[in-house]
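In: pasting the structure only:
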């Protein structure tokens, strides 16, 4: 039985861990440090595989010579926090840790409020670009791991879906190890932020993290490696005051997913709720989703609604550039943002209409939308979004500062329309200007469905001309009305 997968975004593994406490996640990637923290507090979660071994991507980044008591931004209880502890021990420093989400760490570092960050990619690269230096990396700090984890309930009730998740992870990992395609790199770079160049993204994916196949070693070997990593994290968590007392028995911390068949219960919910973040650690999840690897492994993600940042990342560069130009106007000039969104969509739809029907679109874009919809070219959802955006554009000048909320709506509508345009353009066939049916062979001189003439020969030079042209491009002779 096919399982569906529902993706839930979090800013870090620690936030995903908290979602396990509330029962809203079935599986996620964790660093070994937050995993042990949750496990020590009774979180019903188990490690089912090794996602990555840390490379240079996880690091402490400081600017210049940090003071004896530097202020270091990190996520409390994270793998970055543990690496910072190792750095402090080796350099006899006594840092003051500032608990901040990854993006806020970079902002605080840029503003000079903190002396460094202890984090992971893409945030460490962004900090280096601000003048920072990696003073200790995950590769140098010990044997921390990123783990594929699942709840105890999911292990009991969704084992086939978890096995499908591991297969998807392995296939995406192979892609990352072999070098992703340019289109896949374009997508990942877009998700991780346009402030990160494609070349930087490629270097991080290739060198920043050691991508691990979850099945590359025996179950015993994986268990031993994971257990060693957890034991190494224990001393840090105790010294940081995050756990106390005896460490729970680690014998049950790692679960092996065998190949046993699961008895089917048609009344049981089959959704696998999967957590992920903007960390490049989660690139296999993002890549697997983008490359349809989840579906190939029997996990139906068609009902999952991608975050808008991932939807934009999947668009062509020209569309992404257009959306950036709208985004920059939303806060300072919301009315202009709506006007720009409407103008961009109107031009794109007009160009699409002209390519589709080989004729000048109606003066009012509403006419083009109606025709595209009537002929079945434009689905109802995209047509409704286009009409709604047109109305927002017409009304934006009268809304004043109230237009901020409408600018956000216009932005999302633009994303939806551009998504449809990109998908449709990739498979676009010309259409008959009279009946709207597809012209499957561009050499056809007339529509086989309604007999509308598409091509004629120029009466002066004999070269083929399209029916909508007013003059022959070969000799300049007027062709309008020729038979």
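Out: Okay, I see it. Because the structure is predicted, anything quoted here is derived from the model rather than measured.
In: CA atoms for contacts and neighbours, from now on please.
Out: Fine.
In: could I get the full set of helices for the stretch 251-400 of the chain?
Out: 283-290, 293-296, 308-313, 317-330, 334-357, 365-374, 380-395 (DSSP state H, counting those that start in this stretch).
In: which residues touch the second one?
Out: Residues lying outside helix 293-296 but in contact with it, judged by C-alpha atoms under 8 Å, 6 or more residues apart in numbering, are 164, 165, 168, 171, 172, 288, 300, 301.
In: before we move on, the earlier item: can I get the helices of the stretch 251-400 of the chain in a markdown table with mean neighbour count and distance to residue 143?
Out: Converted to a markdown table, the helices of the stretch 251-400 of the chain look like this (neighbours: other C-alpha atoms under 10 Å; distance: least, C-alpha to C-alpha, whole Å):
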| stretch | mean neighbour count | distance to residue 143 |
| --- | --- | --- |
| helix 283-290 | 22 | 21 |
| helix 293-296 | 20 | 30 |
| helix 308-313 | 18 | 32 |
| helix 317-330 | 16 | 39 |
| helix 334-357 | 21 | 49 |
| helix 365-374 | 17 | 58 |
| helix 380-395 | 18 | 50 |
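In: I'd like those as JSON lines, with distance to residue 211 appended.
Out: Shown next, in JSON lines, are those (distance: least, C-alpha to C-alpha, whole Å):
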{"stretch": "helix 283-290", "distance to residue 211": "9"}
{"stretch": "helix 293-296", "distance to residue 211": "17"}
{"stretch": "helix 308-313", "distance to residue 211": "22"}
{"stretch": "helix 317-330", "distance to residue 211": "28"}
{"stretch": "helix 334-357", "distance to residue 211": "40"}
{"stretch": "helix 365-374", "distance to residue 211": "46"}
{"stretch": "helix 380-395", "distance to residue 211": "39"}
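In: take a look at this one as well, against the first:
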């Protein structure tokens, strides 16, 4: 895994402007290997379940990451072309002037974006987290969700202690009683509830915007062949999301098989609502800007982030037939 760090190191968020290259023909596309960065139960499982990996006009090389931030590090460093992440990692990437852009958006249910506590915990509401230790992957969608939940409860980041852990490590720490709470997303939420006696203290309802994104590297977007492959991939990915929304039980079965998840865990996660493609429009950008401003206001980021500067809408027309509001 690439280890070039994307850290919130400043407020400069103006990427290099670039034009849109011409698309290549099918013959050239056949020689492309698109490098797709993925997460557990992510794009590869989704496209497999939908039967959309059998007729690719290019090759795919998959790599798997523990969460969104390291996935975007790989894309920014040129180790991958495209990958899907939640709503918060692109904000941290933008704060670090990462060499990438958001190119497609989706929206899903937010019940699986949760703050979990052990079933026997005395904590009953978010305000009870004052003075407690919360496990979370830094810069992940869960980081954004727990920040907003704390703010709504009248708490700040100074009122709690964050233990920044990737999901596998946080799961172990949670089970061993080393964390008072754990902020995470599905399928980890469903897994912890089903297998680690976790209880939901708060979720993303009325808090999280539920967006996820496909982000692509600037160098990849500037390359005619890779740009063409990315255009085809984002459309294919949107079709797969629409298939999953209409075939939830079948998606859960394949998801469990592809990831090794317990079938009951997969079904519970899918019941929380799969992502569906939505237009990458001003509404999405404004919602993301609001989240970025919340991070800045909480001094989690050192300066303002212009999210719109890291949005590339070149594929909006290609996706028009797949998106829904």
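Out: Yes, it's here. This structure is a prediction, so every number in the text was calculated from the model and none was measured.
In: circling back: which one of the helices of the stretch 251-400 of structure 1 lies nearest to residue 109 of structure 1?
Out: Of all the helices of the stretch 251-400 of structure 1, helix 317-330 sits nearest to residue 109 of structure 1, with 22.9 Å by C-alpha to C-alpha.
In: which neighbouring elements make contact with the closest one?
Out: helix 334-357, helix 403-426 (3 or more C-alpha pairs under 8 Å, 6 or more residues apart in numbering; DSSP states H and E).
In: and these: which comes nearest residue 178 of structure 1?
Out: Taking these one by one with C-alpha to C-alpha, helix 403-426 is closest: 26.8 Å.
In: hmm, back to that, quick one: which of the helices of the stretch 251-400 of structure 1 is nearest residue 259 of structure 1?
Out: Here helix 293-296 is closest among those (C-alpha to C-alpha), at 18.4 Å.
In: tell me, how many residues neighbour the aligned residue in structure 1 for residue 184 of structure 2?
Out: Residue correspondence to structure 1 (TM-score structural alignment): residue 184 of structure 2 is matched to residue 119. Neighbours of residue 119 of structure 1 under the rule other C-alpha atoms under 10 Å: 34.
In: ok, residue 295 of structure 2 next?
Out: 24.
In: circling back: how about the match of residue 184 of structure 2, what does it touch?
Out: Neighbours of residue 119 of structure 1 in contact, by C-alpha under 8 Å, 6+ apart: 58, 59, 60, 74, 75, 79, 80, 81, 102.
In: what sits closest to it if chain neighbours are left out?
Out: residue 80 (4.6 Å; C-alpha to C-alpha, 6 or more residues apart in numbering).
In: name the helix or strand for the one you found, please.
Out: Here residue 80 of structure 1, judged by DSSP states H and E, is contained in helix 79-91.
In: going by neighbour count, list what's buried in that helix.
Out: Residues of helix 79-91 of structure 1 classed as buried: 79, 80, 81, 82, 83, 84, 85, 86, 87, 88 (neighbour count, 16 or more other C-alpha atoms under 10 Å).
In: now these as a markdown table including distance to residue 330 of structure 1?
Out: Below are these laid out as a markdown table (distance: C-alpha to C-alpha, whole Å):
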| residue | distance to residue 330 of structure 1 |
| --- | --- |
| 79 | 36 |
| 80 | 34 |
| 81 | 36 |
| 82 | 39 |
| 83 | 39 |
| 84 | 38 |
| 85 | 41 |
| 86 | 43 |
| 87 | 42 |
| 88 | 43 |
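In: between the residues you listed, which is nearest residue 4 of structure 1?
Out: For the buried residues of helix 79-91 of structure 1, the nearest to residue 4 of structure 1 is residue 79 (30.5 Å; C-alpha to C-alpha).
In: counterpart of the closest one over in structure 2?
Out: Match for residue 79 of structure 1 (TM-score structural alignment): residue 141.
In: which residues touch its match?
Out: 86, 87, 88, 89, 113, 184, 185.
In: and of these, the nearest to residue 122 of structure 2?
Out: residue 184 (19.8 Å).
In: look up how far residue 152 of structure 2 lies from that closest one.
Out: When distance is defined by C-alpha to C-alpha, to the nearest Å, residue 184 of structure 2 is 18 Å away from residue 152 of structure 2.
In: now residue 227 of structure 2: how far from residue 304 of structure 2?
Out: Residue 227 of structure 2 is 30 Å from residue 304 of structure 2, by C-alpha to C-alpha.
In: these two: which has the busier surroundings?
Out: Legend: neighbour count by other C-alpha under 10 Å for residue 227 of structure 2 and residue 304, higher for residue 227 (27 against 20).
In: so which strand or helix has that one?
Out: Residue 227 of structure 2 belongs to helix 224-246 when assigned by DSSP H and E.
In: residue 112 of structure 2 too?
Out: Here residue 112 of structure 2 is assigned to no helix or strand, by DSSP H and E.
In: and it? What does it align with in structure 1?
Out: By TM-score structural alignment, residue 112 of structure 2 lines up with residue 57.
In: spit out the contact partners of that match.
Out: 120, 121, 122, 124, 125, 137, 138, 204, 207, 208, 209.
In: could you rerun that using 7 Å?
Out: By C-alpha atoms under 7 Å, 6 or more residues apart in numbering, residue 57 of structure 1 lies in contact with 120, 121, 124, 204, 208, 209.
In: I'd say the last one and residue 59 touch.
Out: No: counting by C-alpha atoms under 7 Å, residue 59 is not a contact partner of residue 209 of structure 1; they are 11.2 Å apart.
In: out of these two, which sits in the busier spot?
Out: residue 59 (32 against 23).
In: residue 68 of structure 1 versus that one, what's the distance?
Out: Distance from residue 59 of structure 1 to residue 68 of structure 1, by C-alpha to C-alpha: 19 Å.
In: with residue 116 of structure 1 instead?
Out: 13 Å.
In: next one: residue 219 of structure 1
Out: 44 Å.
In: any idea what residue 267 of structure 2 aligns with in structure 1?
Out: In structure 1, residue 267 of structure 2 lands on residue 202 (TM-score structural alignment).
In: pull the distance from whichever strand or helix holds that match to the chain's centre.
Out: For residue 202 of structure 1, the element it lies in under DSSP H and E is helix 198-203. When distances are taken as C-alpha atoms, centre = their mean, to the nearest Å, helix 198-203 of structure 1 is centred 16 Å away from the chain's centroid.
In: C-terminal to it, what's the next element?
Out: Downstream of helix 198-203 of structure 1, the next assigned helix or strand under DSSP H and E is strand 209-211.
In: mean shift of that following strand relative to structure 2?
Out: Compared with structure 2 after the fit, strand 209-211 of structure 1 shows a mean deviation of 3.1 Å (mean C-alpha distance after the TM-score superposition for structure 1).
In: name the residues that touch that strand?
Out: In contact with strand 209-211 of structure 1 (C-alpha under 7 Å, 6+ apart) are residues 51, 52, 53, 54, 55, 56, 57, 173, 177.
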